[in-house]
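Novice: following is a predicted model, sequence given first.
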Amino acid sequence: MSKTIFLAGATGAIGQILSRLLIARGWTVYGSTRSESKTNQLSKMGVKPVVVDVYDAELLKEILADIQPDVVIHQLTDLPYALEESKMTEALVSNARLRTVGTGNLVAAAENAGCKRIIAQSISFIYDEGASPHSESDPLLPLTHPVYGETVEGVLNLERQVVESKTEGIVLRYGLLYGPGTGFDAPIAPGSVHVEAAAKAAELAVTGGSTGIYNVAENDGSVSTDKAQKDFAWDADWRENGKI
């Protein structure tokens, strides 16, 4: 029986941890990178490297048709390390484009390849004002928001494309990431999530849960993660070494 995953964003903070978890469970992982220089890093991780830009829709479609993955996981972002403030205005624009156009290309390629499930990274820290903890059905900030309006539009585009795809589509709304590779050693705001626990949620979502949206954040009263706990048995305190 085939157990193949295409992981877009395999060299990222989540992607590196997730690759280890998936390989340990017996999955063959194909990991994408835009840079030929990162193929050795992927190979050393036990990942089969694939050099492709998510904006190259035709090449992406050809590659996935050849691999025929059971699952496609979208962990791509276009944000500066440690969310460097001087770069964030430009990054919010490029990241919104990635969520819209890049996600569309991934979904189309996955559908064409006969993929069974798509799992995509979203965010849980753009809920609108209101009673907390916020559940997945609560409204997000308005599209007219002066800072995050474009981000909200990108998130809504990503989530719609994934959930409405011809495959089983799962969206993981991550809290603000902290931990190795993120630039933050501790939570920087309510609703954060450790990068290892975030990766674990994606691993669990490969075989658990069903089409829909899941909050993935720490239980600090800002967002509810009851759905992920129930459907995935996900635990925000999970760490690779078994300690918090």
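Specialist: Thanks, I have it. Numbering: from 1, shown residues only.
Novice: only C-alpha atoms for contact and neighbour calcs from this point on.
Specialist: Will do.
Novice: following the longest helix out of those in the chain, which helix or strand comes up?
Specialist: Determined from DSSP state H, the single longest helix within the chain is helix 149-163. Sequence order places strand 168-174 as the next helix or strand after helix 149-163, per DSSP states H and E.
Novice: got the angle for that following strand vs helix 149-163?
Specialist: Between strand 168-174 and helix 149-163, the angle comes out at 150 degrees (axes from the mean of the first three to the mean of the last three CA atoms, to 10 degrees).
Novice: which residues touch the helix or strand containing residue 122?
Specialist: Assigned by DSSP H and E, residue 122 belongs to strand 117-123. Strand 117-123 is contacted from outside by 70-76, 107, 110, 155, 158-159, 162, 167-176, 202, 205-206, using CA atoms under 8 Å, 6 or more residues apart in numbering.
Novice: so for the protein, the centremost residue is which one?
Specialist: Nearest to the mean C-alpha position of the chain, by CA atoms, centre = their mean, lies residue 121 at 2.3 Å.
Novice: circling back: what packs against the longest helix of the chain?
Specialist: Here helix 149-163 touches helix 85-97, helix 103-112, strand 117-123, strand 168-174, strand 212-216, going by 3 or more CA pairs under 8 Å, 6 or more residues apart in numbering; DSSP states H and E.
Novice: just the angle for that helix relative to strand 212-216, thanks.
Specialist: Using the same axes, to 10 degrees, helix 149-163 lies at 130 degrees relative to strand 212-216.
Novice: tell me which stretches of this structure form helices.
Specialist: 13-24, 39-44, 57-67, 85-97, 103-112, 149-163, 195-205, 226-232.
Novice: which ones are touching residue 173?
Specialist: Shown in contact with residue 173 (CA under 8 Å, 6+ apart): 121-124, 213-217.
Novice: A further structure is provided below for comparison with the first:
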Amino acid sequence: MRILLAGATGAIGRRLLPLLLDSGHQVVATSRSAERLARLRERGAQAVPLDVFDRAAVERAVAEAAPDAIMHQLTALADVDLAANARIRREGTRNLVDAAQRAGVGRIVAQSISWAYQGGDAPATEATPLDDTIEEPRATTVGGLRALEQAAAELPEHVVLRYGTLYGPGTWYAPGGLMAQRLHRGELAAGAAVSSFLHVEDAALAALAALDWPSGTVNIVDDEPAPARDWVPALAAALGAPAPAAVPATGDASGDGTGRAGWERGADNTLARVTRGWRPTRASWRDGFADYRSGKDR
């Protein structure tokens, strides 16, 4: 299969590219950086420069690549810019989908997130509606996500992967990354907010597998949603940071006595496991954090 990989130098894209090539796919990989384009060529991809906000350039790139499928792994997370990330989801996805329709490309695999659901007591399934909050900055994030997913669904074959919180090399949760810095500053609360994690390698493996999946949205998370009171101390120990103080439920801004906002509920991966045959190689964040401690995953 011929693949246009948009976002080939991001945390997932860097892992996904060799998986695609090793599986026999032809890959046209994009980047805005000339230096990164050279690296992509060295790794065996056809590399093309692309600014996803330039509609004409996106249309040319897709038409010239003539792919069987588009892999949309574009983010602005390396810059810790949530507004820019939402813009990529809104405008960048719109440009990719419009270009795909003009070029006759019928399949897209797009990166989404699994913590944009409405509030509830249990981990969210794919049937749970997206949050309708108007509170910022969450409203901007969810709005960008909704735009991405709706645009992707315009193509005949579309798989939207709602990833868990990514950890591993190149992510905010890597040694020396943003969350490690916040831990050392004592800024991560060990409260009741529930998260679902995903190692970046498992994210890439899911994207590869999704080329053969039926259309739809799928939660791609590990098997153990966990409250921050469990995972924050474990991450601190793995990264050599001071152990955070526990946060009592009454100190949470949710005001409902749970100690968490309703949307901080984690996500359920049953659909991916049962109907798609996908399982994370790291079933729990506990395994992945332990790799930090042992030096296997740096």
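Specialist: Ah, there it is. If you're wondering where the values come from, they're calculated on a predicted model, not measured in any experiment.
Novice: sorry, back to before: from the chain's centre, how far out does the longest helix of the first structure sit?
Specialist: 13 Å (CA atoms, centre = their mean, to the nearest Å).
Novice: before we move on, back to that, in TSV: the helices of the first structure, plus distance to residue 139 of the first structure and mean neighbour count.
Specialist: Shown next, in TSV, are these (distance: least, CA to CA, whole Å; neighbours: other CA atoms under 10 Å):
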stretch	distance to residue 139 of the first structure	mean neighbour count
helix 13-24	26	21
helix 39-44	38	15
helix 57-67	31	16
helix 85-97	18	16
helix 103-112	22	22
helix 149-163	11	21
helix 195-205	23	25
helix 226-232	17	17
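Novice: next, count neighbours for the closest residue to residue 174 of the second structure other than its chain neighbours.
Specialist: Leaving aside its sequence neighbours, residue 174 of the second structure sits nearest to residue 168 (CA to CA, 6 or more residues apart in numbering; 5.2 Å). Neighbour count of residue 168 of the second structure, defined by other CA atoms under 10 Å: 22.
Novice: now residue 23 of the second structure
Specialist: 11.
Novice: likewise for residue 27 of the first structure?
Specialist: Residue 27 of the first structure: 17 neighbours (other CA under 10 Å).
Novice: with adjacent residues omitted, what lies nearest to the aligned residue in the second structure for it?
Specialist: Using TM-score structural alignment as the criterion, residue 27 of the first structure maps onto residue 25 of the second structure. Take residue 25 of the second structure and drop its neighbours on the chain: the residue closest to it by CA to CA, 6+ apart is residue 1, 5.0 Å away.
Novice: give me the distance between the spatially closest residue to residue 181 of the first structure that is not a sequence neighbour and residue 106 of the first structure.
Specialist: Leaving aside its sequence neighbours, residue 181 of the first structure sits nearest to residue 13 (CA to CA, 6+ apart; 5.0 Å). According to CA to CA, to the nearest Å, residue 13 of the first structure and residue 106 of the first structure sit 20 Å apart.
Novice: do residue 137 of the first structure as well
Specialist: 25 Å.
Novice: next one: residue 80 of the first structure
Specialist: For residue 80 of the first structure, the distance to residue 106 of the first structure - CA to CA - is 22 Å.
Novice: with residue 139 of the first structure instead?
Specialist: Residue 139 of the first structure is 26 Å from residue 106 of the first structure, by CA to CA.
Novice: how about residue 185 of the first structure?
Specialist: Separation of residue 185 of the first structure from residue 106 of the first structure (CA to CA) stands at 32 Å.
Novice: same question for residue 197 of the first structure.
Specialist: Taking CA to CA, one finds residue 197 of the first structure at 24 Å from residue 106 of the first structure.
Novice: do the same with residue 118 of the first structure
Specialist: On the measure of CA to CA, residue 118 of the first structure and residue 106 of the first structure end up 9 Å apart.
Novice: okay, and the common contacts of these two?
Specialist: Here residue 118 of the first structure and residue 106 have residue 74 as joint contacts, going by CA under 8 Å, 6+ apart.
Novice: can you give me the strands in the stretch 151-298 of the second structure?
Specialist: 157-163, 165-167, 194-195, 197-199, 216-220, 226-227 (DSSP state E, counting those that start in this stretch).
Novice: got the contact list for the aligned partner of residue 100 of the first structure in the second structure?
Specialist: Residue pairing (TM-score structural alignment): residue 100 of the first structure is matched to residue 90 of the second structure. By CA under 8 Å, 6+ apart, the contact list for residue 90 of the second structure reads 144-145, 147-148.
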